[in-house]
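In: mind looking at a prediction? Sequence and model below.
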Amino acid sequence: MTGPRTTEHLDESAPPARRFGVMLYPDQPFPVLVQRLGWLEELGFDQVFVPDHSADLRDPSGLWFDSWSVLAAAAVTTRRIRIGTLVANQILRPPAQLAKQAIALDHLSGGRFDLGIGAGLFPWDHHSVGQVPWSPKERAERFADYVAIVDGVLRGGVFSHQGAQLWVKDVVTVPGSLQSPRLPLIVGGQSPTLIRVAAACADAWNTHGPPGASAPEVLGITAEQNRRLDRLAAEAGRDPADIRRGYTIFGPWDPRRGRHGYEEIFERFTGAGVADFVLDWPGEAHREEFERVAREVIPPLRDS
């Protein structure tokens, strides 16, 4: 999987082709979700992602289907667009079983699945699986073992791992990922531990910026985190250019707030080292602008 060149590399060679995805929420009846998937594919988006929570974080009492069931529907009703999680939740799913779910969807989609993984956050996700909410320190400590197990199981065969927090023994996985040597892994998050894990083994890193930060702060922090990812990847013996960098457009940069347009966002974050952009689902009020951007703005940016 070819990764982007970050800001430090831009003077030496051209950056990678940009990719554009959309966050689709499992908050509608299945016929509506299938219709939305078809629309996103027709608009030419490269990727569609589904979040992984036990309830809708915007309205916990609202309609909210299991994300992995929605992804299965996406796998069989689309033909070109890549599908994935942004991000799968370590709180909800044991790592080896998560990897096997991802392998099944990789085969079901014909090799179009990207697995994003995050450390988890919300208390109600813990409560849904009978857990007392973990502290931020515990979530971070578990994450390195969690991703190591997912990575190993995705490669197929027999895998064991004995970590500081998590372990598995003789996990048999046949077949492995349809994509080789395994389906792509995206690490989503911003803590130093998550960035270090991304540097060690991920194919991509995705961020939406620190909650509560201003637009300039999000941009500056993203650029700095990209530089940190470069350093950590080199220390781990990897070429930093092998790790793609993604930004999910939330918070102060959200175009629906009326202060920043998509064109500005794509330009500014490309300069900060980002190659993959994930747009939030627009809603009916912003559908026309979203479609304009998909049809007119994005296509010439892919190879520019």
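Out: Perfect, thanks for sending it.
In: all contacts plus neighbour counts: C-alpha atoms, from now on.
Out: Will do.
In: what's the longest helix in the chain?
Out: Secondary structure assigned by DSSP state H gives helix 215-235 as the longest helix of the chain.
In: which other helices and strands does that one contact?
Out: With contacts taken as 3 or more C-alpha pairs under 8 Å, 6 or more residues apart in numbering; DSSP states H and E, helix 215-235 sits against helix 192-201.
In: which parts of the helix it packs on are buried?
Out: Residues of helix 192-201 classed as buried under the neighbour-count rule (16 or more other C-alpha atoms under 10 Å) are Thr193, Leu194, Ile195, Arg196, Val197, Ala198, Ala199, Ala200, Cys201.
In: next one: stretch 121-137
Out: In stretch 121-137, the ones that count as buried by 16+ other C-alpha under 10 Å are Leu121, Trp124, Asp125, His126, Pro133, Trp134.
In: do stretch 89-104 as well
Out: Result for stretch 89-104 [16+ other C-alpha under 10 Å]: buried residues Asn89, Gln90, Ile91, Leu92, Pro95, Ala96, Leu98, Ala99, Lys100, Ala102, Ile103, Ala104.
In: return the subset of those residues lying in helices.
Out: Applying DSSP H to the buried residues of stretch 89-104, the entries found in helices are Pro95, Ala96, Leu98, Ala99, Lys100, Ala102, Ile103, Ala104.
In: helix or strand for Gly21, which one?
Out: Counting by DSSP states H and E, the element that carries Gly21 is strand 19-23.
In: and the contacts of the following helix or strand past that strand?
Out: Counting by DSSP H and E, the next helix or strand C-terminal to strand 19-23 is helix 30-42. The contact list for helix 30-42, computed with C-alpha atoms under 8 Å, 6 or more residues apart in numbering, reads Val22, Pro26, Val48, Val70, Ala73, Ala74, Thr77, Thr78, Arg80, Ile81.
In: check it against this one:
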Amino acid sequence: MKHDLVLSTFGGDARAIVEAAVRAAGEGYDGVWVFDHLSSLASPGAPGEGAARDPFVLLGAIAARTSRLRIGTLVANIHNRHPVQLALALDTLGQLAPGRVVAGIGAGAGPGSPFAREDAAVGRTVRPAARRRELLVEHVAALDAIWRGEDATGSVATHGLSGVVVGPRPPVVIGGSTRATLELATRIADGANITGASGPALAERVAQVRAAAAQRPDGGAGFELSVFVPRSPAEIEATGGVAALELPDGVDRLTFLVRP
């Protein structure tokens, strides 16, 4: 099982975040992810304190300072940028870190979530879960079309656009907590990151995702399943280590949260 760090950008100093990624590489972690938020208003812990840093600027700096780490967003919010902008950012990052980029993508916050504060502040309507999943399908399909050299369709349609990407499409990992979103990931993405579950609930989610992934042409062998652990490695060690998490079989990667 591989171990990654998710570096929270809420209230963080950009230079310190990059240095943390360099240290993670030196300590043997397999990958580093960063959040994608417009403002620290979305922070569940200290809303409005400090600022939220741009994920792709951070990842570009991390790419330049490391040579082995897998890097990506956990997750890029589909509401923050058009798929063309996302493809451009990912492909540019791919030139800086060939073969190391992962496109973590999510459908955005639901009503009542702390993250919805960000949507309200920019006048964005928080849509129901079913509609957000529909938009997620459109955005992933648009990324696929852009990398095939074709136009995207639907609400994110393009018209004769070319010259956006030059490298291979990075793997797409969808972050989610519900059965519907995670099973959707097995149909349209290369992996899933499970959030908001532990114990028996996590075991149930893992079993559901693995069963759905088994219906893929490759039998699910190429589908990566990771779990978001909202605690740091130090906190995990202080409470019995990874073994105490009692993880079910079928998890490929753990992503630990590190706050500034």
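Out: In hand now; what should we look at? Predicted model only: the values in this text are computed from it and were never measured.
In: wait, a strand at Gly116 of structure 1?
Out: Yes. Residue assignment for Gly116 of structure 1, taken from DSSP: H, G, I helix; E, B strand; the rest coil, places it within a strand.
In: do I have it right that it meets Leu98?
Out: No. At 10.9 Å, Gly116 of structure 1 and Leu98 do not qualify as touching, with contact defined as C-alpha atoms under 8 Å.
In: so stretch 17-27 of structure 2 corresponds to what in structure 1?
Out: Across structure 1, the stretch matching stretch 17-27 of structure 2 (TM-score structural alignment) is residues 33-43.
In: quick revisit: now the two most distant members of the buried residues of helix 192-201 of structure 1.
Out: By the measure C-alpha to C-alpha, these have their two most distant members at Thr193 and Cys201, which lie 12.5 Å apart.
In: so the residue of structure 1 most remote from its centre, which of the three states?
Out: Among the C-alpha atoms of structure 1, the one farthest from their average position, using C-alpha atoms, centre = their mean, is that of Asp170, at 28.3 Å. Secondary structure for Asp170 of structure 1, judged by three-state DSSP, is strand.
In: does it touch Val158 like I think?
Out: Yes. Asp170 of structure 1 sits in contact with Val158 when judged by C-alpha under 8 Å, with a separation of 5.5 Å.
In: corresponding residue for Glu138 of structure 2 in structure 1?
Out: Across the alignment, which pairs residues by TM-score structural alignment, Glu138 of structure 2 is matched by Asp145 of structure 1.
In: can you give me the buried ones in the helix or strand harbouring that match?
Out: Secondary structure here is read from DSSP H and E; on that basis Asp145 of structure 1 sits in helix 136-154. Of the residues in helix 136-154 of structure 1, those buried under the neighbour-count criterion (16+ other C-alpha under 10 Å) are 139-154.
In: can you give me how far that helix is from the chain middle?
Out: On the basis of C-alpha atoms, centre = their mean, to the nearest Å, helix 136-154 of structure 1 sits 16 Å off its chain's mean C-alpha point.
In: compute the inter-axis angle for it and helix 192-201.
Out: Angle of helix 136-154 of structure 1 versus helix 192-201, following axes from the mean of the first three to the mean of the last three C-alpha atoms, to 10 degrees, is 20 degrees.
In: helix 136-154 of structure 1 packs against which elements?
Out: For helix 136-154 of structure 1, the helices and strands in contact under the criterion 3+ C-alpha pairs under 8 Å, 6+ apart are helix 95-108, strand 157-162, strand 167-173, helix 192-201.
In: where in structure 2 does the longest one fall?
Out: Mapped onto structure 2 with TM-score structural alignment as the criterion, helix 95-108 of structure 1 occupies residues 83-96.
In: what's the mean deviation for that stretch versus structure 1?
Out: After superposition onto structure 1, stretch 83-96 of structure 2 lies on average 1.3 Å away from the residues it aligns with, using mean C-alpha distance after the TM-score superposition for structure 1.
In: which residues does that stretch contact?
Out: For stretch 83-96 of structure 2, the surrounding residues in contact (C-alpha under 8 Å, 6+ apart) are 56, 59-60, 63-64, 100-101, 103, 139-140, 142-143, 146, 156, 164-170.
In: how close does the counterpart of Trp134 of structure 1 in structure 2 get to Val166 of structure 2?
Out: With the correspondence set by TM-score structural alignment, Trp134 of structure 1 lines up against Arg127 in structure 2. Applying C-alpha to C-alpha, to the nearest Å, the value for Arg127 of structure 2 to Val166 of structure 2 is 34 Å.
In: repeat that for Ala243 of structure 2.
Out: Distance check for Ala243 of structure 2 against Val166 of structure 2: by C-alpha to C-alpha, it reads 43 Å.
In: also Glu118 of structure 2?
Out: Distance from Glu118 of structure 2 to Val166 of structure 2, counting by C-alpha to C-alpha: 33 Å.
In: do Ala185 of structure 2 as well
Out: Here the criterion is C-alpha to C-alpha. By it, Ala185 of structure 2 lies 25 Å from Val166 of structure 2.
In: what is the end-to-end distance of stretch 68-86 of structure 2?
Out: Where stretch 68-86 of structure 2 starts and where it finishes are 23 Å apart, if you go by C-alpha to C-alpha.
In: ok so, going back, reformat the helices and strands packed on helix 136-154 of structure 1 as TSV; add distance to Phe277 of structure 1.
Out: TSV is the format used below for these (distance: least, C-alpha to C-alpha, whole Å):
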stretch	distance to Phe277 of structure 1
helix 95-108	22
strand 157-162	34
strand 167-173	32
helix 192-201	18
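In: out of these, flag the one nearest Pro255 of structure 1.
Out: With C-alpha to C-alpha as the criterion, Pro255 of structure 1 lies closest to helix 192-201 of those, at 26.7 Å.
In: picking up where we left off before, among the contacts of helix 30-42 of structure 1, which lie within strands?
Out: Among these, the members found in strands (DSSP state E) are Val22, Val48.
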